[in-house]
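**Q** take this sequence and fold it.
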Amino acid sequence: MGRLGLQGWVDHIRDQDMPAFGNTVDSVLEITSNENASITMLSQVILQDAALTTKVLKLSNSVIFNPARQPVSTISRAVTVLGFNVLGQVVLTICLIDAFLAGGLRGRVAAEMARCFHAAVQARAAADACAVAQVEEVFIAALLGRVGEMAFWCFGGETANELDQALNEQPDERPEDLQMDLLSFRLRSLTTSLAREWRLGSMVVSAAEPVAHPGPAEKAIAMGHRLAAAAEQGWGSAAATKALTAYAEMLQKPLDEVKELVACNAAEAARVAAQFGATDAARLIPVPGAGTAEAAIASAAVDPEADPLLQLRILRDLAMMLTGKPSLNEVLNLVLEGIYRGLGMHRAVFALLTTDRTTLQGKAGLGHDAEALVKRFLFRLDGTKGELINEIFMRSEAFWLREPPPRGISIARFEKAIGIGEGFIAPITTHGRAIGVFFADYGAHQPDEDTWQGFQHFVQQASLSFEHVATRGVAPKR
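**A** You can find the predicted model right below:
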C-alpha cells in the first residue's frame, strides 16, 4: 500500500478501515451544519451508544470543557453547558480516538496520542491566558492536529511496519524525510487531507499545515505541540527549556510560575486522556516534578454515584424500547449503562458465549479501564465443578462475590483474570438457558441489598430482551 499516493491513503482509511466512524461523522455533521437542527437530534445520535454517552457526560463535567463545574447528568444539559457545535466536535473526537485504539502499531498510536493530548491541554491554557474566545475549539484542534499520523499507524498495515522499522534503524534521519522516501508524502499532509475529508474544521487544518499569518488561536496550538514534543526529550533538556521560555513569553508570565502551570497541565492531560479511554497514551505523558501520570489517571477514575431516578428512567426507556424493534446491541448497552451509572458501580461488563458454547467472551464494558477488562474477560467452559464460571452456566444462578466467597465456589481462576474477586455476576438466560453474563464490581464503596436486587433486575430485563429478540427471529451477535 506504500505507493497508493496521498489520496489513495485517504480513500483506503475512509472506505476500508473506518466506515463506522464515517457514518457517525456524517450523522453529526449533518446535524451541526443544519441551522434548523434541534438539540434532540444531536442527543439521539449520542444516546444510541451507551459508551459514547458515558464519555460525553464525563468530559462535560471535566475542567477542560466545564471550568465552572456546573453539574451535567444528561446529554441535553451537556448541549447547554458546552454548546451545540462544541459538543458535536467532542463526539467526533471521541469516535476518532476510539477508532484509533482498535489496533495497528499500538506503541506508535499511543505515542502520537500522548503528544496530542499533552499539546491540547497546554494549547488550551495558552489560549485562555491570551483571551482567545474559542478555547474549546483550540483544545480539539490541537488534539486532532496529528490525526493523519494516528490513522496511518493504526491502519497502515505492512507499510506502517516498514516505516516503523526505518525510523528505528535510522534515528538520526528526519522522520519527514523517511516518510517521503517510503510514501512520497509527509504524514502531516495526510492529516490535512483527512481533516478536510471529515470536515474537522479549518483550525485542525492549520494545526497540521501552519498558515503564513497565524492568529492567537493558531499560535496557541503551535506552542502546545512544540512544548509537548520538547517535553518528550525530558523536562530538563535544552529543547524543553527553550520551549518553556517561549511559552512564558507568550503567556507574559514569569518562568517559575509557568513551570508550575505546565506541570499541572501535564497532569491534567493524563487525566483527560484517561477520560477519553486512552490510558496507554496517558501513561506516556511526561509529568514533571513529584506528580506522575499514574496518579493523574487514577484521579480520573471516579465511580458514578448510585442514582435511583436514573435507574427508573433507564428501566422505563428499556420497556418502551421493547415495544418496538430494537437491536440487541442497543438493549444490552442500555442495560450496561443502567448497571454502571444507575447502580453506581466501579466497572461493568457483559459477555456472551461463543456459538459453540465453549467460551465466555467479553463484549462491552463501562468504567475504569473497561477496555482492558473486556479483553481479560475470556473463560473456557470445561465442566469443572465448583469453579465459578462453570457453575454459573450449570446452575443458571447469580452470585454476589464477596469475602468469604459463596460456599463451595472457587473464584481463583476468575480473580486471576479479572484482578478482583468482589462484585456481582449473573447469567443472561433465554428460555431457561444461560447464554452470557453481566458482571460489575463496586470499587471503594460497598453495595447493599438494594444494589444487589437492582443488579439482578437489570440482568432479568436483559434476559427478557433476548427472548423478545428471539421471537422476532433475530439471532444475537456473538
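**Q** drop to CA atoms for contacts and neighbour counts, all remaining ones
**A** Fine.
**Q** and the helices in the stretch 101-250 of the chain, which stretches?
**A** 106-129, 135-143, 147-155, 157-169, 175-183, 187-197, 202-208, 216-231, 238-251 (DSSP state H, counting those that start in this stretch).
**Q** return the most buried member of the ones you listed.
**A** Of all the helices of the stretch 101-250 of the chain, helix 135-143 has the most neighbours on average by mean count of other C-alpha atoms under 10 Å, namely a mean of 27.
**Q** need the contact partners of that one.
**A** 64-65, 86, 89-90, 93, 113, 116-117, 119-121, 123-124, 127-128, 203-204, 207, 217-218, 220-221, 224-225 (C-alpha atoms under 8 Å, 6 or more residues apart in numbering).
**Q** and this one, so I can compare the two:
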Amino acid sequence: MVKAVLLDRLWARMNERGDFPMLSQSLRTTVAAMANHDYDFSALVQIVLSDFALTQKVLRLANSVMYMAFGGNITTVTRALMVLGMDAVGHLVVGLKIVDHFHHSAPRRIDAKLELNRTMLSGSVARKLTEHGDLRVGEEAVVCTLMRQVGKLLVVFYLDAEWDEIRRACDGGATEDEACIAVIGVTFDELGNEAAVRWRLPDTIREGMGAYDPLADESRQTQWLRAITNYSTDVARVLTTADITEEARESHIAELANRYGRVLSTDPEVLVQMSLALAKEETDDGLMREIMELRANADAIARESLDPEARIAAGVEDLRALPPDSPFSTALTLANETVLAGLGFARTVVFVRQGVNMFAAQHGFGPGVEEVLPNLGFNAAFQPDVFHLAIANSVGIFIENARDPKMLPRLPAWYRETFDDARAFVLLPVAVRDEQPVALLYGDWTISQEPRRISQTEMSALNELANELASFFARSTADAD
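**A** Modelled structure (predicted):
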C-alpha cells in the first residue's frame, strides 16, 4: 500500500511536467490498436500517419530486402501493415514513441543524455541479435529491452534531486537497488514495471523486461525475451563504462556471451564478435561516438553537481524554453525542482496566490512535504513576520538562523509547527512588474544538514529564476487574453 501511494505521488510529479501524459496516452492508444484485429487496421494506420518520421520508418522497413518477396515498392502504411503485421508495427511504434519522448524532453544534463544513449544502444544490441529472425518477435524484444531501462530514465529525467542522491549513494558503494530504495522507496525495475502497467503494455512485454534467471519457472519465450533484454542491457553498460581497458571490456562481454549463449541459441564467440562489431559501427557514426564525446566532457557533470549558479542558470534556460501554452503549474514545478537541486535544499514549497488575500501551498518536494501541503498557507493581509516581508519585497530574502531566539517571533505559528527542524531558509517572491506577487518559493536546510549560507551570486541567480518565472506567467496570461 505504501509503495502504491509513493508511485502515485511520483507519477503526479511526472505529470506536472506536462509532456508525460501525452506519452502515456499515445502508448495506450497504440496498444489498444494492436489488440484490434479489424482487417482495415484503421486505428494503427492513423497513429503511424500522424507522425511523418514514423511513417517513413515503417515504409522503409516494409521495402527492405527482407520483405521484397511481398512485391516491393510499398507506398502506403496500410499495405506496409499487411506485409509487416500488426504486432511488428505496433511494437516498432511503442519503441520509437518511448525513445522520442525522452529524446525531445532531454535536459541539458550530461548524465541524462548518457543514460538515454545507453538505453538506445541496448536497443540496438537487441535489434542486432534478432535481425535475422521473426521481425514481430524481434521488435518485441527491442521494446522489452527499452522498457527495462525506463524506470531509471524516469528518475533521471523527472526526479533530478532524487537522481543526484541515488548517484551519490552509488559512488559511496551502495548498489543501485539499495540506493533507490533508500531514496525513493522503490527500485528502477519496480518503477519500470509500474510504467508498463499504467501504459497497459501487453503481458509479454511486462514479463520479458524482467531479470533473467535460468532456473526460473517461466515459458521458453519469456526466458528468451529476458535473455535478450538482459544481455543487451549488460553489453551496453560494459561498452559505455568509462576508464576500462579494451582487454577488460572484451573479457566482460565474453563472460556475458558464455552466460547467455545457450538460451539465445548463439555461439558465445559469435555474440562477442557481434557486440564488438556493433560498438565499432556505432563509434564511427552513432550512439557510441556521442557517448564518447559526452564522456570527454564528464567533468562537466561534477561541475554541474557542485556549482549552484550553473544549475540555477540551467533552470532559467529550461523555463525560457517552455512552450508559451504550457500550464503555469508546469513552470512552477520546474522552478521548484531547480531551487531544490541547485542549492541542495532538504525541502521546497511553492505558495500560490489564491484569489486576492490567500497564499496556499501548491507544490512541494522533500521528505514529508506532500502530507503537510494542505496545512500550509497564509493570509496576504499584513502580519509582522518574514513571509509577509517576503511578499512585500522585490527580491528574495535569506534567513540564516531560523532557530535564533530573536528570529522565532518573526516566524508564523503554522510554519514553526510544520517545519520545526529548519535551520535556514530562503523566500523568493514571484511578482509581475510592480504588481502583488503571484507566488512565493520556499527552500530550506534542516538541522541534520551542515550549516551554510547563500552567497550574493547565488541569491542573484535565484532572483533571476524568480524573474523568469514571473515573465513566463506574464506571457502565458497575455496569450490567454
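**Q** list the TM-score for the superposed pair.
**A** Put the two chains on top of each other and the TM-score (TM-score structural alignment, normalised by the length of structure 1) is 0.49; 281 aligned residues with a C-alpha RMSD of 4.1 Å.
**Q** returning to that earlier point: which of the helices of the stretch 101-250 of structure 1 sits closest to Ala282 of structure 1?
**A** Distance to Ala282 of structure 1, taken as C-alpha to C-alpha, is lowest for helix 106-129 among the helices of the stretch 101-250 of structure 1, at 6.0 Å.
**Q** which neighbouring elements make contact with the closest one?
**A** helix 135-143, helix 147-155, helix 216-231, helix 238-251, helix 255-275, helix 279-284 (3 or more C-alpha pairs under 8 Å, 6 or more residues apart in numbering; DSSP states H and E).
**Q** now the ones you listed in a markdown table, with distance to Gly454 of structure 1?
**A** Listed next are these as a markdown table, based on distance: least, C-alpha to C-alpha, whole Å:
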| stretch | distance to Gly454 of structure 1 |
| --- | --- |
| helix 135-143 | 38 |
| helix 147-155 | 40 |
| helix 216-231 | 46 |
| helix 238-251 | 52 |
| helix 255-275 | 27 |
| helix 279-284 | 30 |
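**Q** could you pull out the helices for the stretch 101-250 of structure 2?
**A** Counting by DSSP H, counting those that start in this stretch, the helices of the stretch 101-250 of structure 2 are 110-130, 135-158, 160-171, 176-184, 188-198, 203-208, 220-240, 246-260.
**Q** give me the contact list for the following helix or strand past the last one.
**A** Towards the C-terminus, the helix or strand next in line after helix 246-260 of structure 2, according to DSSP states H and E, is helix 268-285. Outside of helix 268-285 of structure 2, the residues that reach it under the criterion C-alpha under 8 Å, 6+ apart are 125, 128, 235, 239, 250, 253-254, 257-258, 260-261, 288-290.
**Q** of these, which is the nearest to Glu207 of structure 2?
**A** The shortest gap between Glu207 of structure 2 and any of the contacts of helix 268-285 of structure 2 belongs to Tyr260, at 17.7 Å (C-alpha to C-alpha).
**Q** show me what contacts the closest one?
**A** Tyr260 of structure 2 neighbours (C-alpha under 8 Å, 6+ apart): 227, 231, 268.
**Q** now Leu178 of structure 1
**A** Neighbour list for Leu178 of structure 1: 163, 166-167 [criterion: C-alpha under 8 Å, 6+ apart].
**Q** relative to Thr53 of structure 1, how far out is it?
**A** Distance of Leu178 of structure 1 to Thr53 of structure 1, computed by C-alpha to C-alpha, to the nearest Å: 40 Å.
**Q** likewise for Leu194 of structure 1?
**A** Separation of Leu194 of structure 1 from Thr53 of structure 1 (C-alpha to C-alpha): 25 Å.
**Q** do the same with Ala426 of structure 1
**A** Ala426 of structure 1 sits 24 Å away from Thr53 of structure 1, going by C-alpha to C-alpha.
**Q** compare those two (neighbour count), which wins?
**A** Neighbour comparison, Ala426 of structure 1 and Thr53: the larger count goes to Ala426, with 23 against 18 (by other C-alpha atoms under 10 Å).
**Q** sec struct for the more buried one, please.
**A** Under DSSP: H, G, I helix; E, B strand; the rest coil, Ala426 of structure 1 falls in the strand class.
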